[in-house]
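Colleague: Return a 3D structure for these sequence lines:
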Amino acid sequence: MRTVRDAAFDVLRRTGMTTIFSNPGSTEIPLLAGLPDDFAFVLGLHEGAVVGMATGWAIAHNRPALALLHTTAGLGNAVGAIATARSNRAPVVIVTGQQDRRHLALEPFLAGHGLTALAGPYPVWTAEPVRPQEVPGAIARACHEAATRRGPAIVVVPQDDWAQPAEEAVLAAPGTVLRPAAVTDADVAELARLLAGARSPALVTGAGADSPEAWRALVALAERLRCPVFAEPFGSRAGFPQDHPQYGGLLPAEREGLRERLRGHDVVLAVGAAAFRQYVYRPGPLVAAGTVVAVVSDDPDEVHRSAAELAVLAPPAAVCERLAALVPERTGVAAPSFARDTAPPYTPGEPLRAVHVLGELAARLAPETILVEETPSSRPDLVRLIPARRPLGFLAAGMGGLGFALPAAVGLRMAAPDRPVVAVTGDGAALYGIQALWSAAHYHVGVLFVVLANGRYAVMDRLAEGIGAGKAPWPPFPEVSVAGLARSLGCPARRVEDLADLTAVLDEVIPALGRRDEPLLLDVAVVPDTEYRL
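Modeller: As a prediction, the model looks like this:
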């Protein structure tokens, strides 16, 4: 008898979701026991790590990844990671178990209540099939929804559904969805006129422009306009080559600084980014009077929340390619050329600071490296010192919650084994996703994890000091050994306490990082930064 499980596996094969990231429970055993040989199973020791690995895998492949979670507790544990996947526009299909349909009315042990609502508004689509035969079609649709709407889609499946006959399986989803991305001259004519008439234009690029096609189009447009290109505040990916001479750095994440940085530009075009993401609230307008803001994005939410006079809802690469062909070249002005920052010199005998570690990484990382960031107190120095030189060269959690970097780096390296992957994280941040180190070790994933260990939540300390309301109540945690935790999870680790140790291990590891099949964690002792800069 052909079962719903058999039909579901056929859907997963057709959609390319044959790698299953999971931390299963009893409600998932009927699906997983006797898994077909053409499927790969990746175990994570926490649901946040599971969804984080799937998120990294989906971003690297640019197509849906599959995560399988246990009922209520498992899905609940993953909600923060699901929110991050949505913010990072990662197409992740999440299949969640449910108790046996035949006695759900009696509310048995592990019965889930309102599972499709548990993750709140963060999934792009949810389904709880009414009949077992609808499960394969629901999974197919979830794949299409995740890919089209760029986010996590959830399907809840009772554990007894998998064994039901599939003769009447309802495949209410197309086998293939084509998503044409053509843009005509007429579609961008108004935007082209705006740029053509600009006296001093500027570009702002974001995560939605992080693709080879968008980078090529944006370089052509920036060089034609001879204008500066800035990165969106708190962007999760780089939308422009940051070693290009016209790259002007990261925009401030508060209004006064944003206004000053963009002052003098009469037209500002944000590409693959909203206008404009902020962090700490400050009064006043986003831009100075006389500055016209326009937005190009294929994300409706991003477009609709932007404070802009004009927005184009279309693929950034296609729009910028047409703009580069239509907008006349600006003559009579020199293209800006920004100098690259370097780390301050290290004085022998002084304590090691995060900026010194980042400077040593900057001097050694290959252009094709994927850098995953989760170090809040040191992020300004990281994005200033280590430019993204290739598409997908930089990745951070778009939501801002902790626990993303370690599992995402594992998923990225699994999906892109030909690229070196380095995760730079604080010790406080690492503790939220530490379970991913077991998966990295068990599956021979050669990521370099660099933990900037200051024994405290340094960014929280600085923010508390900044409001001047008195001493913060939380203590430091210098007793925590991230290297010790890594070793307990089977991941090789080294403690680094001075610059000589650091440079020696980096010189040993980084040249062969692209070929490495064993993870390594560096637990680097640094003193806390004394100030926090947006």
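
Colleague: drop to CA atoms for contacts and neighbour counts, all remaining ones
Modeller: Fine.

Colleague: residue contacts, Thr15?
Modeller: If you count contacts by Cα atoms under 8 Å, 6 or more residues apart in numbering, Thr15 has them with 140, 143.

Colleague: and if you look at Val295?
Modeller: Val295 sits next to 269-275, 303, 306, 308, 310-312 when contact means Cα under 8 Å, 6+ apart.

Colleague: What separates the first and last residues of stretch 154-162, distance-wise?
Modeller: With Cα to Cα, to the nearest Å applied, stretch 154-162 spans 17 Å between its terminal residues.

Colleague: can you give me the strands in the stretch 151-300 of the chain?
Modeller: Remark: strands of the stretch 151-300 of the chain, listed N- to C-terminal, are 153-158, 201-205, 229-231, 247-250, 267-271, 292-297; assignment by DSSP state E, counting those that start in this stretch.

Colleague: Next, the structure of the following sequence, for comparison with the previous one:
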Amino acid sequence: MPTVRQRTYDMLRAHGVTTFFGNPGFTELPFLTDFPADFTYYLGLQEAAVVSMADGYAGVTGMPVVVNLHNAPGVGNAMGNLKTAFHNKTPLIITCGQQRRDMCLYEPGFYNRDARDLPKPYVKWSYEPQRAQDIPAAFQRAIHIACQEPQGPVFLVLPVDDWEREADPLPLVIRRVSTRVAPDPQALASAAGRIAAARNPCLIAGAAIDRAGAWDEMVALAEKLRAAVYGAPAASRAAFPENHRLFRGALVFDRELLRHWLEDHDLLVVVGAAVFDFDMGGMGPVLPEDSDLLLFTDDPEEAARAPAGDAVLGNVKLALTTLAQAVPETTATWPQTTPNMPTPATGDPIQPHALFALLEELRPKDGAVVLEASSHASAMHMRMPITVPRGFFYAGVGGIGNGLPTAVGVQLAQPDRRVICATGDGAMLYTLQALWTAAQHQARIVVVVLDNAGYAVLKESGDYLGVGHDQPGLDTPGVDLVKLAEGFGVPGIRVEQYAGLRSAFEQALAADGPMLLSVRVDPTLRPLLS
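Modeller: Next up is the predicted model:
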């Protein structure tokens, strides 16, 4: 009779779930005993880094991965980046060890009190099997739930003494469950009619387009309408080629500015994004005067909580395919293209615009970019347009420390692809342990740290809020990022003058493994939403 562990691995293999990220402990060792040779385990040195590496890997493949965390402390360490993975709608199977069943009544040290509640509300489902024999079926259910749109993390609590027990004598039936739900045809037909009747519609592209593999369908609809396309505010993925003549840039998360930008459009068609993520708020109505809104989303909660407009629920690729066929091709003239940007200043101190312009000149255009430098997001998108699917990853949910490990995960999932991680020094310091994993696997990532020796985005936020930026705790002097990287096995270069930037980029882009560039950038503050 096979053991629970053997049956579990057989089930995972049948579903193609053979990739683990983790940092194991006492309660996880029996699960990992006799780890299958055809499975892969990526070790991370801290659980926050582990979760974001898995987030990047599963985000680029679209397939679930197992995240192996140690007990309640491991889950606690991971929670900030687990929240990010939840908002990114990434299919992760999070596992957490539990004390032996015969000891749980007495709550010894490794016992997890109320274990199922530990990661809530940032998981889609949380379960602690009642019997050891239920573990394989619980994993199968977890896979199905994680992969249903909207995708997201799930959580399993697994007692340490369950794995050597005999599996259920009845064989586990491997089940397949479809993951895409088509939108209501009548709702789609009505929406297509409203789009066709609009005087000057615009499209707002959200991350679900990239997750669904629907770039081509989004481009087809935009070109048929000849409609301006905007990126959704703080979107975690790029969803439209940013060098396309219809692209007008990303919207900001301030409702007054958003209304001003969109005031010429009588219909806002939002695809695959929330309406809207206003982190900084603003006053007044959500929509411009005399404008209406249509939302296409795979997320019932996004549809329900939208403060304006009507929603059509279902897979966005299927929705876009139908809409592109249903709306008539417009006879309107193509909108004017945006003027070319001026050449950035290339002197010292190094300007972020100049840095990104040079990096755009040198980088492979089919690579991926991971951004965690909020102060410089606008400069990056202006100078380094994202033009390929699954080419951009960003977490705009308020926590930091996800960018570097996400970049490692993206590269491990696609070893032949060059990945650039543009991060701030403050964010880098949260999860720099991911450098060790990158070094161990020779992940081809270029880590560009825009070092301003502090939390510039917080200073800019203080100015935006009208409270200034003289609060304590906003500066981080005295950190040598190159030495830290070298301590984890990653070579680094410090760049303090623009004249040294090109050679540093060329060296990093030619490397066979990871390299970190610590670039001292101009610390001058800019308006937060510029």
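
Colleague: List the TM-score for the superposed pair.
Modeller: The TM-score (TM-score structural alignment, normalised by the length of the second structure) is 0.96; 527 aligned residues with a Cα RMSD of 1.8 Å.

Colleague: quick one on the thing from earlier: need the strands of the stretch 151-300 of the first structure in CSV (columns: distance to Pro121 of the first structure).
Modeller: As requested, those are exported to CSV (distance: least, Cα to Cα, whole Å):
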stretch, distance to Pro121 of the first structure
strand 153-158, 11
strand 201-205, 26
strand 229-231, 27
strand 247-250, 29
strand 267-271, 25
strand 292-297, 21
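
Colleague: now for these, which one comes closest to Asp6 of the first structure?
Modeller: Relative to Asp6 of the first structure, the nearest member of these by Cα to Cα is strand 153-158, separated by 14.4 Å.

Colleague: which residues are contacting the closest one?
Modeller: Here strand 153-158 of the first structure makes contact (Cα under 8 Å, 6+ apart) with 27, 91-101, 115-116, 123-129, 135, 138-139, 142-143, 145-146.

Colleague: switch to 7 Å and redo it
Modeller: The list of residues contacting strand 153-158 of the first structure from outside it, by Cα atoms under 7 Å, 6 or more residues apart in numbering, reads 92-101, 123-128, 138-139, 142, 145-146.

Colleague: Narrow those to just the buried residues.
Modeller: 92-100, 123-128, 138-139, 142, 145-146 (16 or more other Cα atoms under 10 Å).

Colleague: In helices only, show me those residues.
Modeller: By the criterion of DSSP state H, membership of these in helices covers 138-139, 142, 145-146.

Colleague: Residue range in the second structure corresponding to stretch 368-385 of the first structure, please.
Modeller: Here stretch 368-385 of the first structure aligns to the second structure at residues 366-383, judged by TM-score structural alignment.

Colleague: tell me which residues of that stretch are tucked away?
Modeller: Within stretch 366-383 of the second structure, the residues scored as buried using 16+ other Cα under 10 Å are 367-383.

Colleague: What residue in the second structure is paired with Ala40 of the first structure?
Modeller: Using TM-score structural alignment as the criterion, Ala40 of the first structure maps onto Thr40 of the second structure.

Colleague: give me the number of residues near its match?
Modeller: Residues near Thr40 of the second structure, counting by other Cα atoms under 10 Å, number 13.

Colleague: ditto for Leu506 of the first structure
Modeller: Counted with other Cα under 10 Å, Leu506 of the first structure comes out at 17.

Colleague: Equivalent analysis for Val130 of the first structure, please.
Modeller: The burial count assigned to Val130 of the first structure is 9, neighbours taken as other Cα under 10 Å.

Colleague: before we move on, what SS does it have?
Modeller: Under the three-state scheme (DSSP: H, G, I helix; E, B strand; the rest coil), the conformation of Val130 of the first structure reads as coil.

Colleague: For the match of Ala40 of the first structure, which residues are in contact?
Modeller: By Cα under 7 Å, 6+ apart, the contact set of Thr40 of the second structure is 18-20.

Colleague: measure it to Thr3 of the second structure for me?
Modeller: As for Thr40 of the second structure, its distance to Thr3 of the second structure is 21 Å (criterion: Cα to Cα).

Colleague: go on, Asp290 of the second structure?
Modeller: When distance is defined by Cα to Cα, Asp290 of the second structure is 65 Å away from Thr3 of the second structure.

Colleague: With Asp425 of the second structure instead?
Modeller: On the measure of Cα to Cα, Asp425 of the second structure and Thr3 of the second structure end up 47 Å apart.

Colleague: likewise Arg13 of the second structure?
Modeller: Distance, Arg13 of the second structure to Thr3 of the second structure, by Cα to Cα: 15 Å.

Colleague: Over to Leu358 of the second structure?
Modeller: 56 Å.

Colleague: cool, and Ala197 of the second structure?
Modeller: From Ala197 of the second structure over to Thr3 of the second structure the distance is 63 Å, taken as Cα to Cα.

Colleague: likewise Lys83 of the second structure?
Modeller: If you measure Lys83 of the second structure against Thr3 of the second structure using Cα to Cα, the figure is 34 Å.

Colleague: more neighbours, the two?
Modeller: Under the neighbour definition other Cα under 10 Å, Lys83 of the second structure and Thr3 were set side by side, and Lys83 has more, 21 against 16.
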